[in-house]
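S.K.: The sequence isn't on hand, but the structure is:
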């Protein structure tokens, strides 16, 4: 497994996963404690949807989706923390 390709797949999917998780969170009122698992599941699902368009094997895309879901979850938490800190300064 080429890690460079895997990271590129994951980085490409992070923005999409973050956007879809945000839409799902607002639409279905998902509690914050379930957002990381939701992000991982959505990351894997998006990777499976994109898989026929890629040249990578299935397991490669699943791992890329998993990494993208974890990264999207961390990105959301980081942005939320930055938003709170900016609110404290006002």
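M.R.: The structure has been received and is ready for your questions. Here the structure is a predicted model, which means the values were calculated and not measured.
S.K.: all contacts plus neighbour counts: C-alpha atoms, from now on.
M.R.: Noted.
S.K.: helices or strands next to the helix ranked longest in the chain in the packing?
M.R.: Within the chain, and with DSSP state H defining each element, the longest helix by residue count is helix 58-89. When contacts are defined as 3 or more CA pairs under 8 Å, 6 or more residues apart in numbering; DSSP states H and E, helix 58-89 packs onto helix 3-28, helix 35-50.
S.K.: Return the set of buried residues in it.
M.R.: Across helix 58-89, burial judged by 16 or more other CA atoms under 10 Å covers 60-73, 76.
S.K.: and here's the other structure:
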């Protein structure tokens, strides 16, 4: 039973990760956001996507939250969570990183 639940969560992460990745890319191109906040924003969008997907799955709220956080972490790449980054996501042409 636990193995089946884990498979559902991983499948759900796989399904919403491209959505989270796409939204993050659009936000990075459209807005000037400090680069060190992008992973946090990705986790937040993944969390929202997991919670908002209740009509499409019969998973409990807690499992959808875990799947959303997992999708958010995969949306930016887990390594970026600990990487020190400076600058902004959208640079003006005369600014340097």
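M.R.: Looks like it arrived, so ask away. Here the structure is a predicted model, which means the values were calculated and not measured.
S.K.: so of the helices and strands packed on helix 58-89 of the first structure, which one's packed in deepest?
M.R.: helix 35-50 (a mean of 20; mean count of other CA atoms under 10 Å).
S.K.: matching residues in the second structure for that one?
M.R.: Mapping helix 35-50 of the first structure onto the second structure (TM-score structural alignment) gives residues 38-53.
S.K.: I'd guessed residue 42 of the second structure sits against residue 18; true?
M.R.: No. Shown here, residue 42 of the second structure and residue 18 do not form a contact pair, counting by CA atoms under 8 Å, at 11.6 Å.
S.K.: if I look at the two, which residues touch both of them?
M.R.: Taking CA atoms under 8 Å, 6 or more residues apart in numbering as the criterion, residue 42 of the second structure and residue 18 both touch residue 75.
S.K.: My read is that residue 15 of the first structure contacts residue 70, right?
M.R.: No. With contacts counted by CA under 8 Å, residue 15 of the first structure stays clear of residue 70, the gap being 11.9 Å.
S.K.: Can you tell me the residue that sits opposite residue 18 of the second structure in the first structure?
M.R.: If you follow residue 18 of the second structure across to the first structure using TM-score structural alignment, you land on residue 15.
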